[in-house]
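# next one to model:
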Amino acid sequence: MRWDELDKQPCSLARTISVVGDRWTLVILRDCFLGIRRFDALEKSLGITRHVLADRLKKLVDSGVLYKTPYQQKPIREEYRLTEKGLELHPVILALVHWGDKHMVDERGAPIVHVHKKCGQVMQPVTVCSCCKEPVTAKDIRVEVGCGWQDLAKELLP
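Take a look at the predicted model:
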């Protein structure tokens, strides 16, 4: 499977990786969730070259994850905001941060914590079943062939 063909694969994960799977995109999205919206501020925060940042932002806009909106008229300057599609990546970012806080921190601990505004407590993301609301892990899930992958899945899944 070639990198530039991931978006054509009959796999939702491969298609998702085609949008957010390079080494800069997730940290760009992290900064967007932290409220950083302007090109210069993203460039400064990330220490990324203008060319790479412009390329990743264009891809996120073209994919419908971000949209540009003007914040200044003369000259026109735009900032990047999360779309609904982009906001739906928040649980993914939280899960990755939680994994990093558990497995990638040094002796100082987590660099930031997420506080639930409603109860004021530091929270950890939890995956629950959408039907019964019970927590689920990889061992609690069975994979079955979906409509979007009928023919190929029969060959690949047990």
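# could you use CA atoms for every contact and neighbour count after this?
Noted.
# count the residues that sit near residue 28.
Per other C-alpha atoms under 10 Å, the neighbour tally for residue 28 reads 23.
# same question for the one 4 residues further on.
Other residues near residue 32 number 19, with proximity taken as other C-alpha under 10 Å.
# so where does it fall, helix or strand?
Element membership for residue 32, per DSSP states H and E: helix 25-33.
# likewise residue 81?
strand 77-82.
# after the helix holding residue 32, which helix or strand is next?
Using DSSP H and E, the next helix or strand after helix 25-33 towards the C-terminus is helix 39-46.
# next secondary structure after that following helix?
Following helix 39-46 in sequence, per DSSP H and E, is helix 50-62.
# which secondary structure elements does that next one sit against?
strand 66-72 (3 or more C-alpha pairs under 8 Å, 6 or more residues apart in numbering; DSSP states H and E).
# what helix or strand is the closest residue to residue 145 other than its chain neighbours located in?
Closest residue in space to residue 145, ignoring its immediate chain neighbours: residue 153 at 6.2 Å, by C-alpha to C-alpha, 6 or more residues apart in numbering. In this structure, residue 153 is located in helix 150-156 according to DSSP H and E.
# tell me the SS of residue 95?
Judged by DSSP: H, G, I helix; E, B strand; the rest coil, the three-state class of residue 95 is helix.
# please generate a structure for the following sequence too, so the two can be compared:
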Amino acid sequence: MKRTDTSAWPCTIARASVIFGDAWNVLILREAFYGNQRFDRLQEALDIGRNILTDRLKTLVEEGLLERAAYQDHPARYEYLLTQKGRDTYPVLLAMATWGRAHALSPDEDPLIFEHDTCGHDFDAMVACSHCKQQVHLEDISFRRGPGYPGYRPDDAPSSTRLSAPR
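Now for the predicted structure:
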């Protein structure tokens, strides 16, 4: 099945889906956060074919989320380290885990509990305003066209549009 390439679409979600729309990419990133950064460990943890793992690692390196670093010379062996761009995916993975905990698993199936080291409490991901730090809900959001919107002209930009929560 051929996928539509959304990497040049003028949409932040379409562009992010290039990485997060592929389950193997997401799972490889998850494993990198767990400390599994070597090819053999990734293959074992994910039970993934070598050819598929090779292809996805190449993509994640090309996209700048992982960097390939030699850890052995003879024979040459590499590990795949998270870059800053890769580390910046942690809120996405935490949000996916929070959604999965609420909608894809029963409470007795939860494989990991996230604990905040600073306060010692268990937590789930939440969306907060980067300015006021308050939690943001769907009903609290409005949007307006930005400079990357096709045909954008600042003087034509409409006032903010309110999102309405589905009922």
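# tell me how they score on TM after superposing.
The TM-score (TM-score structural alignment, normalised by the length of the first structure) is 0.90; 153 aligned residues with a C-alpha RMSD of 1.7 Å.
# and the strand holding residue 81 of the first structure, which stretch of the second structure?
The aligned range for strand 77-82 of the first structure in the second structure is 77-82, by TM-score structural alignment.
# ok, average deviation of the matching stretch from the first structure?
Overlaying the first structure shows stretch 77-82 of the second structure at a mean distance of 0.6 Å from the equivalent residues (mean C-alpha distance after the TM-score superposition for the first structure).
# now do that stretch: distance to the chain's middle.
How far stretch 77-82 of the second structure lies from its chain's middle: 19 Å, per C-alpha atoms, centre = their mean, to the nearest Å.
# buried residues, that stretch. List them.
Judged by neighbour count (16 or more other C-alpha atoms under 10 Å), stretch 77-82 of the second structure contains these buried residues: 78-82.
# what residues does it touch?
Here stretch 77-82 of the second structure makes contact (C-alpha atoms under 8 Å, 6 or more residues apart in numbering) with 32-33, 37-39, 57, 65-72.
# spatially central residue for the first structure, please.
Centroid-nearest residue in the first structure: residue 89, 4.4 Å away (criterion: C-alpha atoms, centre = their mean).
# that one and residue 122 of the first structure: what is the separation?
Shown here: residue 89 of the first structure relative to residue 122 of the first structure, a distance of 20 Å by C-alpha to C-alpha, to the nearest Å.
# ok, now residue 87 of the first structure?
Here residue 87 of the first structure is placed at a distance of 21 Å from residue 122 of the first structure (C-alpha to C-alpha).
# the more surrounded of these two?
Counted by other C-alpha under 10 Å, residue 87 of the first structure and residue 122 do not tie: residue 87 has more neighbours, with 15 against 10.
# comparing the helix or strand where residue 99 of the second structure lies with the first structure, how large is the average distance?
Assigned by DSSP H and E, residue 99 of the second structure belongs to helix 90-103. Here helix 90-103 of the second structure, set against the first structure after superposition, deviates by a mean of 0.4 Å using mean C-alpha distance after the TM-score superposition for the first structure.
# quick one, what contacts residue 7 of the first structure?
By C-alpha under 8 Å, 6+ apart, residue 7 of the first structure lies in contact with 14-16, 18-19.
# let me know the outermost residue of the first structure.
Outermost in the first structure, C-alpha atoms, centre = their mean: residue 74 at 32.8 Å.
# you'd agree that one is in a helix?
No: counting by three-state DSSP, residue 74 of the first structure is not found in a helix; it is coil.
# neighbouring contacts of stretch 119-126 of the first structure?
Under C-alpha under 8 Å, 6+ apart, the answer for stretch 119-126 of the first structure is 91, 94-95, 98, 113-116, 135.
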